[in-house]
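[1] next come a sequence and a model predicted from it.
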Amino acid sequence: TASLAPGGTQQFAANVTGTSNTGVTWSAGGVQGGNSTLGTISSLGLYTAPASLPNPIGIKIVATSVADGTTSGTALARVHDNVEFQNSPVKLGTSGGNFTDKNTIGNMMFCCSGTLGSLVSRSGNFYILSNNHVLGKSDQAALGEPISQPGLADTNCGRLPTTTVATLSQMVPLNSQNNVDAALAMIAGQAVDTTGSILDLGGIGQAAPPSATLAIPSARQPVSKSGDATGLTCSTIDVVNALIQVTYSTQCQGGTSFKVNFDNQVSILGNQFSGSGDSGSLIITSDKAQPVALLYAGSDTGTVGNPIQAVLGALKDPNTGEVPRIVGGTDHSVPCPATTSQSQVSTIGPQDKTGLPQSEISRATLARNHRMFELMQDSAVDTVDVGRSADNPDESAIVVTLRGQTSLPIPAQVDGVRTRIVQSVEFNALHAQARQVEALSPISETEIARARSAKQQHAEELMTNSAIIGVGVGASNDSPGESAIVVFVEKGKSVAVPAVIDGVRTRVITTDPFRTFNWGKSTVKACSRR
């Protein structure tokens, strides 16, 4: 995915193999060569974004082989205005950062920036709310340093025009006791729109303030954000109450890396919600635009945020103790672009055993043969088969197909093998709407509390294993309506995660490390994004 401003350009390339004719034709938004509404793309793959924001903002770029018209490759160009220079007063959700956040290695200069996320008020003053690592350079900045719009990474390290819109006023030290990555910058004069308006919250090209009412994070809650790197995107909260290990660096490029464990964090589903440069964005509920979290890190599988109540509580006035308030208005819905919304429903087929080791299949087959008669005693049980777990796709599962409500709960594991519960085709056909609502609805607070208690008892112990970089609470994909302890395992590392902990199912997410830099897109030489 490439992100660019209206009128900006992006070079795409196509690699054709298996034929001497390596030529391709290019299209943008389904139109060969594109047009003024979608943007144009040359015969050499140079895409030029339209002068005005397209709707939707995501334009599919397709390269089709000349030798074989059925063979093609695709990419996405996301056109949005969050990266652009703004005349004062600036709207938030925009590119920005500490104007001194740059360093030189050899003859190469590197610079960083993120998102000036939202506006808060405290003790009669207005402040920009963003991250410590965006405004405060990961604890390395001095109070009073200038905060610019756009950020250095979007202005060729300051060679293009910028405006000083604020000065660094307060930053919460990055450590495991504080559990937030947050900082404030007092606005300069009339440089910032004091209505608290954030780009695109009222629709593509239309800024609007968030709600002034705060929301409490909950699993499967639809959320949105508007940020520098990826503009307006929407997804759902996947994990709450998470203990997450996050990697930082003391410099924009190079420097010393260090890790901080943050507890009670929020994880957002999917790799399309954010990218490097979105740090500092305000995460809000999609239905009411209520602030719910402050975005600060990500990986190839998701995004991490600090709950907004914890953020504001950590930024009390050091003299009066006054807690800042989000500057906003009334509740309103957020017009989510269809191309960025991501569902929570598992796409892993219960009968799909592709790639599972034979030892896994044999293990589940033995358990199924041993316990099938017992499970089939319940009249609601239709079949008992061997398949794949949706909570841990590297493991097999005993797949129990139901045609209604069981008299007793299906156990989370049988003879050490996970169980996966699905409804029969006939039942789904009769109750399709109810099943869809169940699949997308929030997990009950009773279920979340059950998993939260187990997580609190075992998270720190689990995190002593270097392969585990996060433990939180979410929904089980193997058993609709049940909660799960969600365990984040670092890619390339192996660890045996028990199927059940204190009676609660576990769900495993394999991910690369959570970090505050260079996720969701490749590093840009000579200017890097936060």
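    Looks like it arrived, so ask away. Numbers count the residues shown, from 1 in each chain.
[2] could you use CA atoms for every contact and neighbour count after this?
    Fine.
[3] now stretch 123-141: buried residues?
    Applying a neighbour-count criterion of 16 or more other CA atoms under 10 Å, one finds 126-139, 141 buried in stretch 123-141.
[4] which of those lies closest to residue 267?
    Using CA to CA, residue 131 is the member of these that lies nearest residue 267, at 16.5 Å.
[5] thought the closest one was touching residue 185?
    No. With contact defined as CA atoms under 8 Å, residue 131 does not count as touching residue 185 (10.2 Å).
[6] residue 435 - that's part of a helix, no?
    Yes. The assignment for residue 435 by DSSP: H, G, I helix; E, B strand; the rest coil puts it in a helix.
[7] next up, a second structure to put side by side with the first:
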Amino acid sequence: MHVDTARELKALLSRRLSEAPPSAVVASGAPGGWSGIALGLAPVAPGQVHLAVRLLAEADAALVLGALDDAARSEVDVRVIGPVRPQRSPTPEQLQRRTRPLVPGISVAHPTVTAGTLGGFVTRRDVDGLLVLSNNHVLAASDAASVGDPVLQPGPADGGTAADRVGTLTAFERFVATGNLVDAAVAALDEGVAADPAAYPGGALLGAVLPADEVDPDELVEKVGRTTGHTRGRITAVEVDGVGVQYGEGVVHTFDDQIEVEGLQGSFSEGGDSGSVIWRSSDRAPLGLLFAGSSTGGSAGGGVTFANPLATVLRVLGLAFVAQG
């Protein structure tokens, strides 16, 4: 319907809801006398919208739809969204603690590594259950570890000890001198270790990972990491070849086809954020695995962050991204 018509219908229904007796409200637990119904406009084409109806409970649909004729009902976008609460991002201090169930963004590491970030959860055809996704240099100690080694949460730098074991290193992509595509590793969860794959700031990410060739410059992105928490940035370059990363004294590996990100306010990432999954702000599509960065440069002087295309990580290690528990 035309946007002006929708606004008139929205105003009419709002008046009816405000005049409805309390006994007409079906939703239980709606606080402060709220009806449990929100109304808005959902664009569908230039100048055309649907009436957006957002419900605390499915049963409340009758309170709105019962007042509409058949023609109007075809122009309504009804969704049950449940309780609405402020979205609070975890602080770095919270992300560095021992956390159960495991959630994205928390401290994790091989016993010989300081600490990195648990980026998210994946599955692999030859392994039962969920696997933790992070970097080789976080879970596999930059090729120095062996499959079967323990993984700790939190990492040793945050007080993690053998008692904080949560999984077993299962697979990692070894480094070569030049032409690396990913810095990635996975660890299978130990029996009894619970995880919540959907617990990103703002809720679950999309299950579909953005293809590497669809990652575009200028996209707004986000991540949650052990050191800087929940940050926002912008993709400033894609398909970046020859990124030299220093993994130790005199040890440099170069990477091709990488994603560059700058923070919108200050640094997008700092040491310890390695392993974070990066997602697109517009639709929450996961697109990158953060693995390195600089502390200077960039348009705002806060350095730049580099990430492997997440689709490449999944392909190389034979993984599937898990968005929900």
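    In hand now; what should we look at? The model shown is predicted, which means the values in this text are computed figures rather than measured ones.
[8] still on that earlier bit, out of the buried residues of stretch 123-141 of structure 1, which are inside helices?
    132, 133, 134, 135 (DSSP state H).
[9] could these go into TSV alongside distance to residue 419 of structure 1?
    Formatted as TSV, these follow (distance: CA to CA, whole Å):
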residue	distance to residue 419 of structure 1
132	43
133	43
134	44
135	47
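[10] for residue 314 of structure 1, state which of those is nearest.
    Closest to residue 314 of structure 1, out of all of these and judged by CA to CA, is residue 132, at 11.9 Å.
[11] ok, now which ones touch whatever residue of structure 2 lines up with the closest one?
    Under the alignment (TM-score structural alignment), residue 132 of structure 1 pairs with residue 136 of structure 2. Residue 136 of structure 2 sits next to 142, 143, 172, 173, 174, 183, 184, 185 when contact means CA atoms under 8 Å, 6 or more residues apart in numbering.
[12] show me the strands in the stretch 51-200 of structure 2, by range?
    76-80, 107-108, 116-117, 120-124, 127-134, 150-152, 165-172, 185-189 (DSSP state E, counting those that start in this stretch).
[13] measure residue 190 of structure 2 to residue 131 of structure 2 for me?
    10 Å (CA to CA, to the nearest Å).
[14] middle-most residue in structure 1, spatially?
    Nearest to the geometric centre of structure 1 sits residue 303, at 2.8 Å (CA atoms, centre = their mean).
[15] so that residue touches residue 276, yeah?
    No. Assessed by CA under 8 Å, residue 303 of structure 1 is found out of contact with residue 276, at 10.4 Å.
[16] now for structure 2: which helix has the highest residue count?
    helix 3-19.
[17] in structure 1, which residue range corresponds to it?
    Going by TM-score structural alignment: helix 3-19 of structure 2 matches no residues.
[18] so that helix versus strand 76-80, what angle?
    Angle of helix 3-19 of structure 2 versus strand 76-80, following axes from the mean of the first three to the mean of the last three CA atoms, to 10 degrees, is 50 degrees.
[19] so what secondary structure elements neighbour helix 3-19 of structure 2?
    strand 37-45, strand 48-55 (3 or more CA pairs under 8 Å, 6 or more residues apart in numbering; DSSP states H and E).
[20] turn these into CSV, including mean neighbour count.
    Formatted as CSV, the helices and strands packed on helix 3-19 of structure 2 follow (neighbours: other CA atoms under 10 Å):
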stretch, mean neighbour count
strand 37-45, 15
strand 48-55, 21
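[21] distance to residue 284 of structure 2 added to those strands, as JSON lines?
    Shown next, in JSON lines, are the helices and strands packed on helix 3-19 of structure 2 (distance: least, CA to CA, whole Å):
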{"stretch": "strand 37-45", "distance to residue 284 of structure 2": "19"}
{"stretch": "strand 48-55", "distance to residue 284 of structure 2": "20"}
